[in-house]
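Student: compute the structure for the input listed below.
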Amino acid sequence: MPESTPRRTVLAAALAAVASTAADPAVAATRAPDPAPPARPPARTGLVDNRFWSSYTDWRGGHAAGTRAVAGRRPGIAIDSPLGRTDYTDPHTGTTASWEYATWTSPRHTATVPATEIIASWNADTPAGTWLAVELRGTYPDGGETPWYVMGRWAAGDGDLRRTSVDDQGDGRSTVWTDTLAVDDPTGGLRLVAYELRVTLYRAPGTALTPTVWRVGAMASDIPDRFTVPASAPCTARELTVPRYSQNTHVGQYPEYDNGGEAWCSPTSSQMIVEYWGRRPTAEQLAWVNPAFDDPQVCHAARYTYDYQYGGCGNWPFNAAYAATYPEMSAVVTRLRSLTELESLIRVGIPVITSQSFRKEELTGAGYGTAGHLMTVIGFTADGDVIANDPASPNNDAVRRVYLRREWENIWLRTNRYNASGKVVSGTGGVCYLYWPAEPAPSQRRVLRSLGLV
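Tutor: Next up is the predicted model:
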């Protein structure tokens, strides 16, 4: 079954408490952006702002405290001279260890979109004996600032610490919900107008080890309340050849990672796209998986996307960070403004992992309803319908699905919906993961640039 994403339900309930007084769905729909004309570049509208630091100039432009900018084919930041040592007690193991550390802080970014939500993501290498933390500090219109919120404590492996989000972070005006910083009451007009990111790199004392961060940034957004979105006109007919994996063939496997495959929609989708780009775990990396299990790489993805605080594999930035552990891969969490933008990515060969929630009757042919589920869009039919690799399928052969364009477009892009009890809850408003090679083709770079991602 699809992932139930309990922390998404918590966020939905919090936002629905104020969204329940939203305008009539028909009125709300008129506030959504008009779709771009077919076969033209997607229109930029004031809903989403992406800012990612990844160039040598970017790294030299931030405030380094014990870190250095690393030049080369893939610029980054690394530990130069540690600022000192600090103890960290892992809340999931109880182990306390001492670590050397250094930091890099981004310039303050004024978002083109005064935001109700901000989601950070990062790409990094963390050799054994190293890890990192990503923090975010937002600015309110009155000049006040949030605390430095922890958006993730992360390592590619799980031997030095357990990668984790941090609960109970808020200042009375905004709150971190696992991986999403959200304004508590967006109906009052409060927004986050700017933010900074701080990356802290850790290593075992007395060693020359260092994490290397190649990309860090965030997506800020202010998607209007809407139960429906305007229909877009089809402009792309193409299907990408993407590996097909079912999460349900892993039901009961490794229940320590969110009860097993029934909740693995996110890592299963991530693994499909990692392999689409020609990457996969080595035999040595998969040696821990029971050899009786098919598609052991899906188990691997679940283990290495698992968030020990959230208790699941659906942490959005952790999935992107996992994808970027493979050679020469970039990955971000963002929002798209329209299905037309998604088509522009398919047209240049970039599949998209999307997050959506819906009742069973809202998506013809799915056969299930979900409070939160990830699937991979791999193409569009000649009629404009959506071709998806849906991991909530009984087996790999059944993963490829065709969903009606109008239904799929609405369940993905809306921000409000009615659940099975008739209660207003939130939708994801176009959230997606995008993974692509660190050196994309020129056509891919043009589309990614049009979305503010490179």
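Student: switch to C-alpha atoms for all contacts and neighbour counts from now on
Tutor: Will do.
Student: and the closest residue to Met219 other than its chain neighbours, helix, strand or coil?
Tutor: Spatially, and ignoring its direct neighbours in sequence, Met219 is nearest to Asn50 (4.6 Å; CA to CA, 6 or more residues apart in numbering). Following DSSP: H, G, I helix; E, B strand; the rest coil, Asn50 is assigned to strand.
Student: residues in contact with Asn50?
Tutor: For Asn50, the contact set (CA atoms under 8 Å, 6 or more residues apart in numbering) comprises 217-220, 334, 451-453.
Student: would you reformat those as a markdown table and include neighbour count?
Tutor: Shown next, in a markdown table, are the contacts of Asn50 (neighbours: other CA atoms under 10 Å):
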| residue | neighbour count |
| --- | --- |
| Gly217 | 25 |
| Ala218 | 25 |
| Met219 | 25 |
| Ala220 | 29 |
| Thr334 | 28 |
| Leu451 | 21 |
| Gly452 | 16 |
| Leu453 | 22 |
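Student: which one of those residues is nearest Pro267?
Tutor: The closest of these to Pro267 turns out to be Thr334 (CA to CA; 16.9 Å).
Student: against Ser174, how distant is the closest one?
Tutor: Per CA to CA, to the nearest Å, Thr334 is found 20 Å from Ser174.
Student: let's have the contacts of Asn50 in JSON lines, adding secondary structure and distance to Thr249.
Tutor: Formatted as JSON lines, these follow (DSSP: H, G, I helix; E, B strand; the rest coil; distance: CA to CA, whole Å):
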{"residue": "Gly217", "secondary structure": "strand", "distance to Thr249": "35"}
{"residue": "Ala218", "secondary structure": "strand", "distance to Thr249": "34"}
{"residue": "Met219", "secondary structure": "strand", "distance to Thr249": "34"}
{"residue": "Ala220", "secondary structure": "strand", "distance to Thr249": "36"}
{"residue": "Thr334", "secondary structure": "strand", "distance to Thr249": "29"}
{"residue": "Leu451", "secondary structure": "coil", "distance to Thr249": "35"}
{"residue": "Gly452", "secondary structure": "coil", "distance to Thr249": "37"}
{"residue": "Leu453", "secondary structure": "coil", "distance to Thr249": "34"}
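Student: and the two most separated of those?
Tutor: That would be Gly217 and Leu451, which, of those, are the farthest apart (CA to CA) at 13.8 Å.
Student: close enough to count as contact, Val274 and Arg280?
Tutor: Yes. Counting by CA atoms under 8 Å, Val274 does reach Arg280; the two are 6.6 Å apart.
Student: could you also give me the structure for this next sequence, so I can compare it with the first?
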Amino acid sequence: MTTLLLTTLLLATLPAQSVAVAARQPQQTPSEVSLTRWDSAAELAAGKPRGVTVTGDALTLDAPAPGRARLGATTYETGRWRSPWVDSGFAFDELVASWEATTTKRSWIAVEVRGRATDGRRSSWDTLARWATGDKRVRRTTLSGQKDDLASVAVDTWRAPAGLTRWQLRVTLARKAGTKAAVGVESLGAVTSAATPAGPTSAPGVGRGVVLDVPAYSQMTHRGHFPQWGGGGEAWCSPTSLAMVLGYFGALPPAPSWALAGDPDPWVDATARAVYDHGYDGTGNWSFNAAYAAARMRPLGGSAFVTRLRDLTEAEQLVAAGIPVVVSIAFGKGGLTGAPISSSNGHLLVVVGFTSTGDVVVNDPAATSNATVRRTYSRAQLERAWLDASGGTAYVVHDAAHPLPASPGNW
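Tutor: The predicted structure is shown next:
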């Protein structure tokens, strides 16, 4: 049998504290964005399998799987799928992957990426994540660093400062040897982008006057909850924002058996645990949030993924289609009038609509109570806080009843 060697597995025995945590760096508006996803049987069939088969609309392990790998003291059967090479059509400097997968307690997946430069140089495979639905046997983690050649990993973002033009993903499926543990990958993809200085504030578009009925949850009411998963409060903006969107679609997880007594919104805690990144030591991993949402939306015929939008007119297209958008922002003191916090070097909130004049209606989880989550922010201020901080990063989550509108290339 062939042994599959994984960067993930070579580092698997390191404690989470020993993995460098990359700080999120200010970015600029992506002038070019390209999203590629493989999420149907025909699309997945375009890749190269090794010990995996396309079953229905998912990749599943062959029986027996051809590879072997060790994680801690446990031996796993493994198989791989490698995507075709993708030409972004421009020199990109960042890539963020998304996936939808199903794992049981004795299985996991690993996602890797490599790229090519304009001069033909090819990077090594870099591990983006080792991921599992649960966390009792496999610790969901990223591996920041890997600065050996053309690119490196910064939590959820693969960065190539000199620019790359082509990329390829590889996913490994693993289950405990000798078991029939279920593991499958239903979707895999990535968004690439290249940044330039942001332009003037976008003009209001099709979302004017549309406000979606998204439930309101405050992250601050969870302050001190479960320190092993970030401790609530300021640390839980991403899972709280995601829980609001899942609530809008009727896809919230049930209250867990371990919920704290008297917690009015225990699904926020459940979401925080389900997206926690043990390498990053936080709940703000963009890819992990999208992967969890994708699994929750699948029974509703929907999906979830990370992308980058060029400005608020693209967010308006989604809102007009009934799709709220989670956006990643940062701002200094006085940079976002009416915000419940004076500044932030990284925060997520939900764009739920637009006023008749184009200002942005949001559910901001940083509010001190659920009753004060709904806010209206200046279009110019929010757009700058979003584009300059994260390059327009957004979680797009939708169900079958709310299909994506015509795509500009990033959904």
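Student: could I get the TM-score for this pair?
Tutor: The TM-score (TM-score structural alignment, normalised by the length of structure 2) is 0.90; 386 aligned residues with a CA RMSD of 1.9 Å.
Student: so the residue sitting nearest the centre point of structure 2 is in which element?
Tutor: Nearest to the geometric centre of structure 2 sits Ser287, at 2.2 Å (CA atoms, centre = their mean). Assessed by DSSP states H and E, Ser287 of structure 2 sits inside helix 286-297.
Student: can I assume Ala181 of structure 2 sits in a strand?
Tutor: No. The assignment for Ala181 of structure 2, made by three-state DSSP, is coil rather than a strand.
Student: show me what it lines up with in structure 1.
Tutor: Counting by TM-score structural alignment, Ala181 of structure 2 corresponds to Leu209 in structure 1.
Student: tell me which residues of the longest helix seen in structure 1 are tucked away?
Tutor: Longest helix of structure 1, by residue count under DSSP state H: helix 6-19. Neighbour-count burial for helix 6-19 of structure 1, counted by 16 or more other CA atoms under 10 Å, picks out 7-9, 11-16, 19.
Student: make JSON lines out of the residues you listed and add distance to Ala388 of structure 1.
Tutor: JSON lines is the format used below for the buried residues of helix 6-19 of structure 1 (distance: CA to CA, whole Å):
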{"residue": "Arg7", "distance to Ala388 of structure 1": "25"}
{"residue": "Arg8", "distance to Ala388 of structure 1": "22"}
{"residue": "Thr9", "distance to Ala388 of structure 1": "24"}
{"residue": "Leu11", "distance to Ala388 of structure 1": "26"}
{"residue": "Ala12", "distance to Ala388 of structure 1": "25"}
{"residue": "Ala13", "distance to Ala388 of structure 1": "28"}
{"residue": "Ala14", "distance to Ala388 of structure 1": "30"}
{"residue": "Leu15", "distance to Ala388 of structure 1": "29"}
{"residue": "Ala16", "distance to Ala388 of structure 1": "29"}
{"residue": "Ala19", "distance to Ala388 of structure 1": "30"}
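Student: which one of these is nearest to Ala231 of structure 1?
Tutor: Ranked by distance to Ala231 of structure 1 (CA to CA), the buried residues of helix 6-19 of structure 1 are led by Ala19 at 22.7 Å.
Student: looks like the closest one contacts Arg226 (just checking).
Tutor: No. In this structure, Ala19 of structure 1 is not within contact of Arg226 by CA under 8 Å, at 9.6 Å.
Student: one step back: do I have it right that the match of Ala181 of structure 2 meets Tyr202?
Tutor: No. Using CA under 8 Å, Leu209 of structure 1 is not in contact with Tyr202; the gap is 9.0 Å.
Student: more neighbours, the two?
Tutor: Comparing Leu209 of structure 1 with Tyr202 by other CA atoms under 10 Å, the one with more neighbours is Tyr202, at 26 against 17.
Student: count the neighbours of the closest residue in space to that one that isn't next to it in sequence for me.
Tutor: Leaving aside its sequence neighbours, Tyr202 of structure 1 sits nearest to Tyr101 (CA to CA, 6+ apart; 4.5 Å). Burial of Tyr101 of structure 1 is recorded as 26 neighbouring residues (other CA under 10 Å).
Student: which residue lines up with Tyr101 of structure 1 in structure 2?
Tutor: Matched to structure 2 by TM-score structural alignment, Tyr101 of structure 1 sits across from Thr78.
Student: show the contacting residues for that match.
Tutor: Residues touching Thr78 of structure 2, when contacts are defined by CA under 8 Å, 6+ apart, comprise 4, 51, 61, 65-69, 172-175.
Student: quick one, helices of the stretch 101-250 of structure 1?
Tutor: Counting by DSSP state H, counting those that start in this stretch, the stretch 101-250 of structure 1 has no helices to list.
Student: in a strand, Ala400 of structure 2, correct?
Tutor: No. According to three-state DSSP, Ala400 of structure 2 belongs to no strand; its state is coil.
Student: now it: how far from Leu300 of structure 2?
Tutor: For Ala400 of structure 2, the distance to Leu300 of structure 2 - CA to CA - is 6 Å.
Student: repeat that for Gly145 of structure 2.
Tutor: 37 Å.
Student: more neighbours, the two?
Tutor: Between Gly145 of structure 2 and Leu300, counting by other CA under 10 Å, Gly145 is the more crowded of the two (18 against 15).
Student: which residues touch the aligned partner of that one in structure 1?
Tutor: Taking TM-score structural alignment for the superposition, Gly145 of structure 2 sits opposite Asp168 in structure 1. Applying CA under 8 Å, 6+ apart to Asp168 of structure 1 gives the contacts 175-176.
Student: give me the number of residues near Arg37 of structure 2?
Tutor: Arg37 of structure 2 has 18 nearby residues by other CA under 10 Å.
Student: from what I see, it and Thr192 are in contact.
Tutor: No. Between Arg37 of structure 2 and Thr192 no contact is recorded; they are 11.6 Å apart, counting by CA under 8 Å.
Student: ok, and for stretch 362-380 of structure 2, which residues are buried?
Tutor: Neighbour-count burial for stretch 362-380 of structure 2 flags 362-368, 370, 372-377, 379-380 (criterion: 16+ other CA under 10 Å).
Student: and for stretch 145-159 of structure 1?
Tutor: By neighbour count with 16+ other CA under 10 Å, stretch 145-159 of structure 1 contains the buried residues 146, 149-157.
Student: between the one helix or strand Ala301 of structure 1 maps to and helix 316-323, how many degrees?
Tutor: Ala301 of structure 1 is part of helix 296-305, with elements assigned from DSSP H and E. Orientation check (axes from the mean of the first three to the mean of the last three CA atoms, to 10 degrees): helix 296-305 of structure 1 against helix 316-323 gives 130 degrees.
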